[in-house]
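Undergrad: Please find the sequence and the predicted model below.
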Amino acid sequence: DNMNEVFFTYDKNGCITFVNKKCYASLGYKPEELVGRDITEFVPEGERPNILKNINSRIMKGEASSYEIPGLHKDGSIRHIKVNASPIIENGEITGGMVLAEDVTEFKMAAHKLDLQQVYFKQLFEGSPDGIAVLDNKDTIIDINRGFENLFKYTLDEIKGLKINEVIIPEGMVEEANSISNSVNNGNIIQKEAVRRDKHGKLINVSILGYPIISRGKQIGVYGIYSDITNRKNAEEQLKYFSLHDVLTGLYNRAYFEQAMRSTESEGGSLTGIVVCDVDGLKLINDTLGHDSGDMLLITAAGVIRQSFEKIGIAARIGGDEFAVLLKTRDEYEITSALRHLRNSVEVLNLSKPDIHLNISLGLAINTDGLRKPADLFKEADNNMYREKLGHSQSARNAIVQTLMKTLEARDFLTEGHAERLQDLVVILARELKLPEHGISDLKLLAHFHDIGKVGIPDRILFKPGFLTDDEKKEMQRHSEIGYRIAQSAPDLIPIADWILKHHERWDGRGYPLGLKENEIPLQARILAIADAYDAMTNDRPYRKAMSVNEALMELKHNAGKQFDPLLVDVFADLMEKVQINS
C-alpha cells in the first residue's frame, strides 16, 4: 500500500480485487472506487480489446508482460501508463493477475517537447539564410548549415575538425578573432561586425553572433552565426559618400568644405589659402540648351578644377555654379602654376570643343601670416572672384551667344543660305516702306538671329522629316522664348530680343507665344514673317520641292489677313512681281 508505483490485482475475470493508495495520484480514483470494477473500464474504449487479449493470451497462460497503455483519469484526461503485469498463482493454479504501473505522462510530454525542439532547431539550423557553425569549446568545427556553405563556399567535409579561425579569418585579423572566441568560450554572448574570408579569398562584411551552448549548467560548445551585411555596408558607404560629395560632379560638397574649414580652425591650425571659382553663363546655357547641357558644363568645369589643384588642394562644389579649393600650400609658385594650368586647360577645351564655351572666373586669398580666420579668407577670395567676373562677364556671355549661333549654323545645314536670302528680302521690303537705315540694320540682324532659339530644341524634333505631334509642336514653339532669353544676354542682340520673341505671332491672333494680333505685333516681326514664309516656299525642303514665285505669292495673298499683315503682303507681292519682270 505504501509503494511509489500504482499496484493493483484482479481476478481471472478481470475484476479489480485490490488497489493501493498511489492510484489516486495517477488516475484520481480512491481505492474503494475501483475495487470490484472491471479493469477495462479505465482505458479508452478502443484499447479494451487489447487489454482483454493480453490477459487471456499471456496472464492466464502464466506469462509476465510489459507494455504501455493509455489510462483514463477520473477527470476524463488521458494518462500514459507503463505496465508490468504478472499472473497470480495459488496452489499451482492461476487465479488472476497483479500489475505494477507507473504514470509516465510527464516523461512522455517532456520527450515529445524535446523532439519538437529538435525538429524546430533542425529546421531553423538548416533553413536559416545566415551561416551557422557549431563549435566545441576549442573552436573546432562540428557542424555547419547550408547558409554557412553558401556564404563561405566550404562544405562540411572540407572543414569539419578544423579550427574556425584557421578557415575564415583574413590575414591581420587573427588577434581580433581570437578575442571573440575567448570571450564566447568564457560564457559571454558576443555580437560584432567584422570582415571574414571565404574559400576563394573574397572578403565579406559580416555581423557575428557568438553564443555559448549550455547543457545542464555546463558550456559544451559555441554557436557562431554569421550574417552577410555586404549590401548594408555598401549602402552605408554610399550614404557616407553622398553626404560629403556632390552627386553631379563627384567633388566634395559644401557640407564637407565647411566642415574642413571648421576642422582647421578647431584643431588650432591655420588655413593656407582658398580659391573660389564661378562658371560664367551657366544660367544662359540652362535656359537655352537645357539643364542637361548645363550639367555637362559643370562636370567639365569640375574636371578642369580637380586636375589643376589635385596636388595642392581639395576641390569642392559649394553652390550651383560655384566651386572652391582649400589650398594645402602657401608656395606662390605652386599656386600660380595651378591657376595658369586651369586657364590654359579652359582655353584648350574651348578650342577642341567649340560646341560648348567654358569660362571660369577665379578669386584667390592666401593666409600669408597664418593668422586669418577661414571665413575671412573665403570672403576675400569670393570678392576677388566677383571682381574678375564683372570684368569679363559680358564678353563671356557674348562668346556663349556666338558659340550658340555657330551650333545653330552647324545643325541647320538643311537651310543653308536661308539667313542671307532672308536678309536680302527684309531689306527690299524695309526700304520700300522707307524705314530708317539703323532700323534696316536691326532687321538684317533679326533675319540672321531670329531662329537662334532652335539651339535649345532637340534634333529629333528639329530634323523630324514627318509631321510633328502636338507635344512636339509645343516643344518647337519654345524656340521663340529661348531665343529671346539668349538675345537678352548679348548687348548686340538686345534691340531685337522683343522681335525674336514675337516673330511667330499671327495677324489673326492665333500665333505664339503671346497670341498678339494685328498692330500689336511689331512691324519688324510682321515683315520677317512674310519674308521667312516666302523664302521657305520658294526653296527646296526634304519633304517637298520649291514652289514657283507666283505660287508662293498666291499662298501669301491667300493667308493675308490671317497669318500675315494684308497691307504688307500687297507691298511685298508688288515688289516680287517687279523683281521677276526685271529679271
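TA: Right, received. Where do you want to start?
Undergrad: Please count neighbours and contacts with C-alpha atoms only from this point.
TA: Noted.
Undergrad: N398 and L493 touch, don't they?
TA: No: applying C-alpha atoms under 8 Å as the test, N398 and L493 come out as separate, 9.6 Å apart.
Undergrad: Do a quick rundown of the helices in the stretch 251-400 of the chain.
TA: Using DSSP state H, counting those that start in this stretch, the helices found in the stretch 251-400 of the chain span residues 254-266, 282-288, 291-309, 332-352, 374-411.
Undergrad: got a markdown table for those helices, with mean neighbour count and distance to E432 too?
TA: Listed next are the helices of the stretch 251-400 of the chain as a markdown table, based on neighbours: other C-alpha atoms under 10 Å; distance: least, C-alpha to C-alpha, whole Å:
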| stretch | mean neighbour count | distance to E432 |
| --- | --- | --- |
| helix 254-266 | 16 | 61 |
| helix 282-288 | 20 | 35 |
| helix 291-309 | 19 | 43 |
| helix 332-352 | 15 | 44 |
| helix 374-411 | 18 | 30 |
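Undergrad: between these, which one is nearest to D470?
TA: Minimum separation from D470 across the helices of the stretch 251-400 of the chain (C-alpha to C-alpha) falls at helix 282-288, 21.2 Å.
Undergrad: what's next to the closest one, contact-wise?
TA: If you take C-alpha atoms under 8 Å, 6 or more residues apart in numbering as the criterion, helix 282-288 is touched by 291-294, 297, 321, 397, 453, 455-456, 482-483, 485-486, 489.
Undergrad: Equivalent analysis for stretch 496-512, please.
TA: 442, 445-446, 449-451, 477, 480-481, 483-485, 487-488, 513-519, 521-522, 524-526, 528-529, 561-565.
Undergrad: what ranges do the strands span in the stretch 1-150 of the chain?
TA: Listed in chain order, the strands of the stretch 1-150 of the chain (DSSP state E, counting those that start in this stretch) span 6-11, 16-19, 65-72, 78-90, 93-103, 131-135, 141-144.
Undergrad: Including distance to R506 and mean neighbour count, could those go into CSV?
TA: Output for the strands of the stretch 1-150 of the chain, formatted as CSV (distance: least, C-alpha to C-alpha, whole Å; neighbours: other C-alpha atoms under 10 Å):
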stretch, distance to R506, mean neighbour count
strand 6-11, 114, 22
strand 16-19, 119, 20
strand 65-72, 103, 16
strand 78-90, 100, 18
strand 93-103, 107, 19
strand 131-135, 75, 24
strand 141-144, 82, 21
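Undergrad: can you tell me which of the ones you listed comes nearest to D198?
TA: Among the strands of the stretch 1-150 of the chain, the nearest to D198 by C-alpha to C-alpha is strand 131-135 (11.7 Å).
Undergrad: what about versus this one:
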Amino acid sequence: MIDGIKYKKILKELPFGYALHKIILDAKGVPVDYEYIEVNEAFEKFIGLEKKDIIGKKITELFPSMDNSDLELIKSYGNVAINNLEVEFEQSSKKMKKWYKVQAYSPKKYYFIAYYIDVANQIKEREVFKSILVSITEGIIATDLFGRIKIINETAELITGFKENELADGNIFEIIGICDGTGKDIFDFINKGGVLKERKNIIKSKTGREVPIEYSISPVKDSNGDIYGIVISFKDITEKISKDKELDYVTYHDSLTGAYNRTFFNNQIENIDKMDNYPLSIIMGDVNGLKLTNDAFGHLMGDRLLKSAADIMKRICRKSDLLVRWGGDEFIILLPKTSYEDVAQISERIKEECLKENIELLNISISLGYDTKKDKDEDIMKIVTNAEEMMYKVKMLESKSTKSRTLKLIINTLHEKSEEDGLHSKNTRKICRLIGEAIGMTKEKISELEILGEIHDIGKVAISKDILNKPGKLNEAEWEEMKKHPQIGYHIVSSSSDIAFLAESVLAHHERYDGTGYPKGLKSDEIPLMARILSIADAYETEVNNRKYREKLKKEEAIAELLKNSGSHFDPKLVRIFIDKVIDKL
C-alpha cells in the first residue's frame, strides 16, 4: 500500500488539478454548498488562487456570484457525495474562462474528490474540426465511438432532410443507415486505424426517399493520437448516376431510332455469343427506298421512315431480343434462344406488320435475311455475313417494286401540289414523242423520251407548294429555290435502277445551247440529246398554255419565241425540225 507521505507526494506532482471536498446540506438535506478540504498545486494554478486562500473555504465564498448552472453543479456533486457515485463531464467556467473535464467520485459519504483536467486545447481542436466540417461542401456527419451523432453540416442536412437537433446523439446506422449492417464491424475496423474510401450505398432521407451516395469513413484523433470518434463524408450521386446513364445511353444507342448502335454490338457481342443463348439467331434488315425518300421528300421524311421501321421491328421482337442500327438504312436483330424456324416466322411477322403501316401514303418495306448459330464452334460474324447475303438477295427481288411504288407516289404527290405540273408533264410527254419520231428515233428511244417528258420535273416535289403555285413572278430567293429542282430530280431518278439512265437528261433539261443555263452551264453537244429535245418541248408547252403568272401565247407567237432563242437557248437544228415537222401535229 502507499503510505500517507507517498500519497501526498503523488497528489502534489499530479499534472492535473485535485481537490477533496465536503458537501454542505441545508436543513432539508439538500446540497447547497461544498467546502475545500485538500487541493494540490496543479489545482492552485487551475483555479488561480493559493492553497491558503482555498482550504476551509466554501465555493460560494470563493465565487459569490453564483448562477443557476453553478447551483445545479453543487447539487450534482452532492448527489455523488451522498450516493457514492462516479461522474465524468466537461464544463465551461465563465468566471475562470476555462474549459475543463471533471472526474468525480465519493471516497466516503458527504465527501467527494474531483480531478480537474484543462481541455481548452482539445476544445479548440474540436471547434476548429467542427468549423472545417461545417464548411466542407460534401455531407459530413461526425459521431463518437458508439455511432452517436455529434456534428452534422449543412450539406448533410440537405441530403438527409434532417436537422442537426433532430439527429443529435441518435445512432447513425439506425436512423440513416449510411452503410450496411449495424456498424459494429465498421467501428472495430476504424478503431484499429482503418479507413473506408469511396464506398457506395443508398441511405433513406427523412421523407423516406432513397438517396444513392458515395461515402468515406475515417477515424477522428485527438492531439495525442487517440481515436475518439469517426467522421463520415458523403455526397449525393443521384445526378452523377443520371448523367452516367445518359452517357451510357448516348454511347450505346442510336439517337434517331432508340435502337442500340454498332458500338454496343462490338462491345457486347462476346457477352451475347454464349452457350446460354444458343441457338442464337440474327436478322439483318435493310429499309427499302430510304435514299429515294430522302431525295424526294427530304431527310426529315427519311428519318420518319427509319423510325417507323425500327418501331415495327421493336414491336415484333421480344424483350430479350436486341435491335441494333448497323448503319445507314441497315439494322441487325440479335435473338437469343431462337431456332432457325422461329427466326423465319419472326421475319414474316415483321413483313406483315410493314404492310399495315405507311407514312403519308409512303409504304414501309424492309428486306430481311437471317441465319442461326447453333453451337460454339460456329463464328458469329459468319452468321452475320450469311444473314447479310440473304438480305441482299431478297432486296434485289423487292427493291424494284418498292422503288416503282415510291416513284409513282412521288409523281402523284407533285401533281397534287400543282395541277399545272401534272397537265404540263402529260403534254410535254406527247411533244417529246412527236419530236423523237420526227428525227427518226427507234421505238425504244421514243419510249424513253416519253418517260423523260413525264418525269422531268419530278424534283419539284421538294419545292414549296407556295412557290409552285405563286400567281406572280418569283423573287430572287424563290427563283434560287426553284432552280434546285433539276438536281433534286437527278438524285430521285438515279435512285431507281429502271430509269437511272434518264438522270443526266433530267439534270440537264434547263441547260442552254450557248452555255448560259443551269445547273452546270453545259453548251451545245455537251447537253444530252434527250435533254435538248426536252427543253424545246418543255418551253413550247409552257408558252401555249395558261400559267398562273402569265397568259398563254398564240401558236405563231410561241414559234416566234423559239426562233428568237434558237442557237442561244435551244439547239437550232432541233428547233428547225420541230417547226417543220411537229408543229402542225399539235
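TA: On my side now, so go ahead. This is a predicted model, so every value here is computed, not measured.
Undergrad: TM-score for this pair?
TA: A TM-score of 0.67 describes the superposed chains when it is computed by TM-score structural alignment, normalised by the length of the first structure; 463 aligned residues with a C-alpha RMSD of 4.0 Å.
Undergrad: quick revisit: between the strands of the stretch 1-150 of the first structure, which one is closest to L349 of the first structure.
TA: Nearest to L349 of the first structure among the strands of the stretch 1-150 of the first structure is strand 131-135 (54.5 Å), distances taken as C-alpha to C-alpha.
Undergrad: From the contact counts, what lies against that closest one?
TA: Other helices and strands packing on strand 131-135 of the first structure, by 3 or more C-alpha pairs under 8 Å, 6 or more residues apart in numbering; DSSP states H and E, are strand 141-144, helix 146-152, strand 218-228.
Undergrad: what range in the second structure matches it?
TA: Under TM-score structural alignment, strand 131-135 of the first structure corresponds to residues 139-143 of the second structure.
Undergrad: Map K200 of the second structure across to the first structure for me.
TA: When the first structure is aligned by TM-score structural alignment, K200 of the second structure is paired with E193.
Undergrad: Now do its match: how many residues are near it, please.
TA: E193 of the first structure is flanked by 14 other residues according to other C-alpha atoms under 10 Å.
Undergrad: Ok, the one 3 residues further on next?
TA: Other residues within reach of R196 of the first structure by the criterion other C-alpha under 10 Å amount to 24.
Undergrad: what sits against it?
TA: Residues in contact with R196 of the first structure (C-alpha under 8 Å, 6+ apart) are 168-170, 203-206.
Undergrad: which of those line up with contacts in the second structure?
TA: Compared against the second structure with both residues aligned by TM-score structural alignment, their matches' C-alpha atoms under 8 Å, the contacts of R196 of the first structure retain 168-170, 203-206.
Undergrad: Could you check which helix or strand contains the most centrally placed residue in the second structure?
TA: By C-alpha atoms, centre = their mean, the second structure has its centre lying nearest to E246, at 2.4 Å. According to DSSP states H and E, E246 of the second structure maps onto helix 238-252.
Undergrad: with the first structure superposed, average distance for that helix?
TA: After superposition onto the first structure, the mean distance of helix 238-252 of the second structure to its aligned counterpart is 2.7 Å, using mean C-alpha distance after the TM-score superposition for the first structure.
Undergrad: likewise stretch 210-219 of the second structure?
TA: So stretch 210-219 of the second structure averages 2.4 Å relative to the first structure (mean C-alpha distance after the TM-score superposition for the first structure).
Undergrad: so where is that stretch in the first structure?
TA: Under TM-score structural alignment, stretch 210-219 of the second structure corresponds to residues 203-212 of the first structure.
Undergrad: now swap in stretch 6-24 of the second structure and tell me
TA: Taking TM-score structural alignment, stretch 6-24 of the second structure hits no residues over in the first structure.
Undergrad: Distance from the chain centre to that stretch, please.
TA: Relative to the centre of its chain, stretch 6-24 of the second structure is centred 71 Å away, using C-alpha atoms, centre = their mean, to the nearest Å.
Undergrad: residues of it that come out buried?
TA: Of the residues in stretch 6-24 of the second structure, 11-12, 16-24 count as buried by neighbour count, 16 or more other C-alpha atoms under 10 Å.
Undergrad: Now do the SS call for the match of K200 of the second structure.
TA: Assigned with DSSP: H, G, I helix; E, B strand; the rest coil, E193 of the first structure falls in the strand class.
Undergrad: tell me the SS of F89 of the second structure?
TA: Going by three-state DSSP: F89 of the second structure is strand.
Undergrad: And I486 of the first structure, how far from M98 of the first structure?
TA: Using C-alpha to C-alpha, to the nearest Å, I486 of the first structure is found at 115 Å from M98 of the first structure.
Undergrad: Sorry, slip of the keys, the one I care about is F8 of the first structure.
TA: Taken as C-alpha to C-alpha, the span from F8 of the first structure to M98 of the first structure is 6 Å.
Undergrad: Equivalent analysis for E68 of the first structure, please.
TA: Separation of E68 of the first structure from M98 of the first structure (C-alpha to C-alpha): 15 Å.
Undergrad: Over to L408 of the first structure?
TA: Applying C-alpha to C-alpha to L408 of the first structure and M98 of the first structure gives a distance of 115 Å.
Undergrad: Could you do N145 of the first structure as well?
TA: Here N145 of the first structure is placed at a distance of 52 Å from M98 of the first structure (C-alpha to C-alpha).
Undergrad: Same check on Y512 of the first structure?
TA: Look at Y512 of the first structure and M98 of the first structure: by C-alpha to C-alpha, they are 114 Å apart.
Undergrad: same question, D540 of the first structure
TA: Using C-alpha to C-alpha, D540 of the first structure is found at 123 Å from M98 of the first structure.
Undergrad: got it, and Y256 of the first structure?
TA: From Y256 of the first structure over to M98 of the first structure the distance is 92 Å, taken as C-alpha to C-alpha.
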